[in-house]
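In: coords please:
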Amino acid sequence: MDILVCAKHVPETAEAELELIPEEVSLDLEDLVFDINEWDLYAVEAALKLTEEHGGSVTVLSLGDEEAEDTLRRAMAMGCEKGILIDDEDLIPGDGHTTADILSRAAKKGSYDLVLCGVQASDDGLAWTGPALACKLGLNFTTMVTSILKQGSELKVKRELEGGMEEELTLPLPCLLTIQTGINEPRYVSVMGIRKVRKKPLEVLDGDDLGLEGLEDAGEGLRLETIGLNQPVVKGEVDLIEGSPQEQAQVLVDLLAQKGGLK
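Out: Reported below is the predicted structural model:
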């Protein structure tokens, strides 16, 4: 099977001190470390496992600037045969709708049995690019996939539901799946492994290659506009409980009861 994986180059923000640029309604990304989106990393591994079992090849596709090449190189060091970078400043930043249209135009240049995306991107968490891309490509799709089994010309998949429940579905190929974290254990890639694929050629596309002059042409323009960005207000109070251990314990019990922690 020939598989296309969409991977996003995102900033790592979990432990970073984030600063806002109010006039641009954006984060200051200058000092942040970028890497492959976590959900997309699991999608790459899922694709590689399928081709190792059933044959075929994996192509990884990313929309971003030249720095997104690092994400493509990491995926190629894992085992992806080909990397495609859509590098055109007039096409980013967009929303999930325009991104799906741009990715779909690149995807249509190839022929794929399966398209995989991460469930969501860690920088915006909107989780709508994958389903929108499936619609642009006219593919059956499902989301939050935690297990994939190929049976002939179909895929038997399990997807995560709320409350710890799972749903089992069968989809005919070709189709699109969005992959949940935990579906597998992504393989380790050494620095030396990434260096080995540095000289491997990438296919680089721009707006002209995709028949686009800018975001206004992609999906007929943006459908989501960011109008404000604020850091959450941090509030904290400390009550010092005085008295003997027995008195402190009784005050604590009374406070927990008042807050609904004890019934």
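
In: only C-alpha atoms for contact and neighbour calcs from this point on.
Out: Fine.

In: surely Val10 and Ile36 touch.
Out: Yes: using C-alpha atoms under 8 Å, Val10 makes contact with Ile36 at a distance of 6.1 Å.

In: which one's more surrounded, the two?
Out: Using other C-alpha atoms under 10 Å as the criterion, Val10 and Ile36 rank with Ile36 on top: 23 against 20.

In: that one against Glu69, yeah?
Out: No: using C-alpha under 8 Å, Ile36 makes no contact with Glu69, being 10.0 Å away.

In: and the helices in this protein?
Out: 38-54, 69-78, 96-107, 129-137, 191-196, 245-258 (DSSP state H).

In: for Leu20, find the nearest of those.
Out: helix 96-107 (22.0 Å; C-alpha to C-alpha).

In: and the spatially closest residue to Leu169 that is not a sequence neighbour, what does it touch?
Out: Using C-alpha to C-alpha, 6 or more residues apart in numbering and skipping the chain neighbours, the partner closest in space to Leu169 is Val157 (5.4 Å). Shown in contact with Val157 (C-alpha atoms under 8 Å, 6 or more residues apart in numbering): Val145, Thr146, Ser147, Ile148, Leu149, Glu168, Leu169, Thr170, Leu171.

In: I'd like the structure of this one too, to check against the first:
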Amino acid sequence: MNLLTVKHLKKEYKSKRSSQKVEALKDIDFQVEEGEFTTIMGESGSGKSTLLNCIATLDKPTAGQIFLRDKNLGAMKDKNLAAFRRDYLGFVFQNFNLLDTLSVRDNIYLPLVLAKNTAGKKEKLDTLAYQLGLTDLLNKYPYELSGGQQQRVAIGRALITQPDILLCDEPTGSLDSKNAADILNLFSRCHENGQTILMVTHSSLSASHANRVLFVKDGIIFHQLYRGDKSEQEMLIAINDAMTNLLGGQA
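Out: Purely as a prediction, here's the structure:
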């Protein structure tokens, strides 16, 4: 069953240096099935982050449609978008975006408090904290944590509302290799538990954890790669080969 459907998406910007229009997205068309772990890869400037921002309703496409289940995101009124993002989408960013004035516990609770939906919040937190290895850190503050620990807190905050889809923008970009591996393994476990994940990355290693990779170049999806029965190592090799072939040996 398709959870997310993107139809002929286009996004144009006006150049800051001239009146010319820049096509960030030219014609993007794909679907994400419920429970799928999909990665979007591409070089800097390929349009992958613009695509994620449009799906996240943080940016509006110039043309095309985006559906999450039966909801046409482009038809939603601006005043309803914040509540929609809070209730249906989970976000994990490269730079964590935690509030240093709040404890780990309160950072994770924040989406529930904003939604005025605190029923059962302790049970939800206890389960997440155990799964994320945060049980002993709940009373600490973000500035007391390592980068990997902060990202786990950010993931907890994203998952506490049980979102339809988890949107991740370069979630390992600020982490060392060990913490990055821990976060990617955590995403894999979330996926195994049924969470739908859409992740933007430039890292082949990060993408190798997904069961499908979409390659974006010059504002279009020009190739996709399915995991099938490949191991992570085999998927990594296949991704690197695809990047090398499809980018003319520049990857």
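
In: any idea what the TM-score is?
Out: The TM-score (TM-score structural alignment, normalised by the length of the second structure) is 0.28; 127 aligned residues with a C-alpha RMSD of 6.5 Å.

In: still on that earlier bit, show the buried residues in the contacts of Val157 of the first structure.
Out: Val145, Thr146, Ser147, Ile148, Leu171 (16 or more other C-alpha atoms under 10 Å).

In: any chance of CSV for those, columns distance to Gln246 of the first structure?
Out: Putting these into CSV (distance: C-alpha to C-alpha, whole Å) gives the following:
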residue, distance to Gln246 of the first structure
Val145, 52
Thr146, 50
Ser147, 53
Ile148, 57
Leu171, 63
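
In: biggest separation within those, which pair?
Out: Between all members of those, the farthest pair (by C-alpha to C-alpha) comes out as Thr146 and Leu171, at 14.5 Å.

In: surely Ser204 of the second structure meets Ala238?
Out: No: with contact defined as C-alpha under 8 Å, Ser204 of the second structure does not reach Ala238; the gap is 9.4 Å.

In: so Ile197 of the second structure is in contact with Ile40, correct?
Out: No: the pair Ile197 of the second structure / Ile40 is not scored as a contact, 10.8 Å apart, by C-alpha under 8 Å.

In: the helix or strand containing Asn80 of the second structure: which residues count as buried?
Out: Remark: Asn80 of the second structure resides in helix 78-88, with elements defined by DSSP states H and E. Going by neighbour count (16+ other C-alpha under 10 Å), the buried part of helix 78-88 of the second structure is Leu81, Arg86, Asp87.

In: what's the spacing between the first one and Ile66 of the second structure?
Out: Counting by C-alpha to C-alpha, to the nearest Å, the separation of Leu81 of the second structure from Ile66 of the second structure is 14 Å.

In: how about the last one?
Out: Using C-alpha to C-alpha, we find Asp87 of the second structure at a distance of 17 Å from Ile66 of the second structure.

In: what of Lys124 of the second structure?
Out: Lys124 of the second structure is 30 Å from Ile66 of the second structure, by C-alpha to C-alpha.

In: of the two, who's got more company?
Out: Ile66 (26 against 17).

In: number of residues surrounding Lys196 of the first structure?
Out: 13.

In: find the nearest non-adjacent residue to it, please.
Out: Per C-alpha to C-alpha, 6+ apart, closest to Lys196 of the first structure is Ala77, 7.5 Å.

In: you'd agree the one you found is up against Met192?
Out: No: under the criterion of C-alpha under 8 Å, Ala77 of the first structure lies out of contact with Met192, with a separation of 9.2 Å.

In: against which helices or strands is the longest strand that the first structure contains packed?
Out: For the first structure, the longest strand by residue count, based on DSSP state E, is strand 140-151. The elements that strand 140-151 of the first structure packs onto, with contact taken as 3 or more C-alpha pairs under 8 Å, 6 or more residues apart in numbering; DSSP states H and E, are helix 129-137, strand 154-160, strand 166-172, strand 175-179.

In: next, the angle from it to strand 175-179.
Out: Computed by axes from the mean of the first three to the mean of the last three C-alpha atoms, to 10 degrees, the angle separating strand 140-151 of the first structure from strand 175-179 equals 90 degrees.

In: next, the angle from strand 140-151 of the first structure to helix 38-54.
Out: Per the same axes, to 10 degrees, the angle that strand 140-151 of the first structure makes with helix 38-54 is 40 degrees.

In: so what's the residue count around Thr51 of the first structure?
Out: Neighbour number of Thr51 of the first structure under other C-alpha under 10 Å is 16.

In: typo on my end, it should be Ala75 of the first structure
Out: Neighbour tally, Ala75 of the first structure, other C-alpha under 10 Å: 29.

In: might one say that it is in contact with Val44?
Out: Yes: the pair Ala75 of the first structure and Val44 qualifies as a contact (C-alpha under 8 Å) at a distance of 6.8 Å.

In: need the residues touching each of these two.
Out: Shared contacts of Ala75 of the first structure and Val44, counting by C-alpha under 8 Å, 6+ apart, come down to Val60.

In: ok, Ala106 of the first structure to Thr99 of the first structure distance?
Out: Computed as C-alpha to C-alpha, the Ala106 of the first structure to Thr99 of the first structure distance reads 11 Å.

In: those two: who's more crowded?
Out: With neighbours defined as other C-alpha under 10 Å, Ala106 of the first structure and Thr99 compare such that Thr99 has more, 23 against 19.
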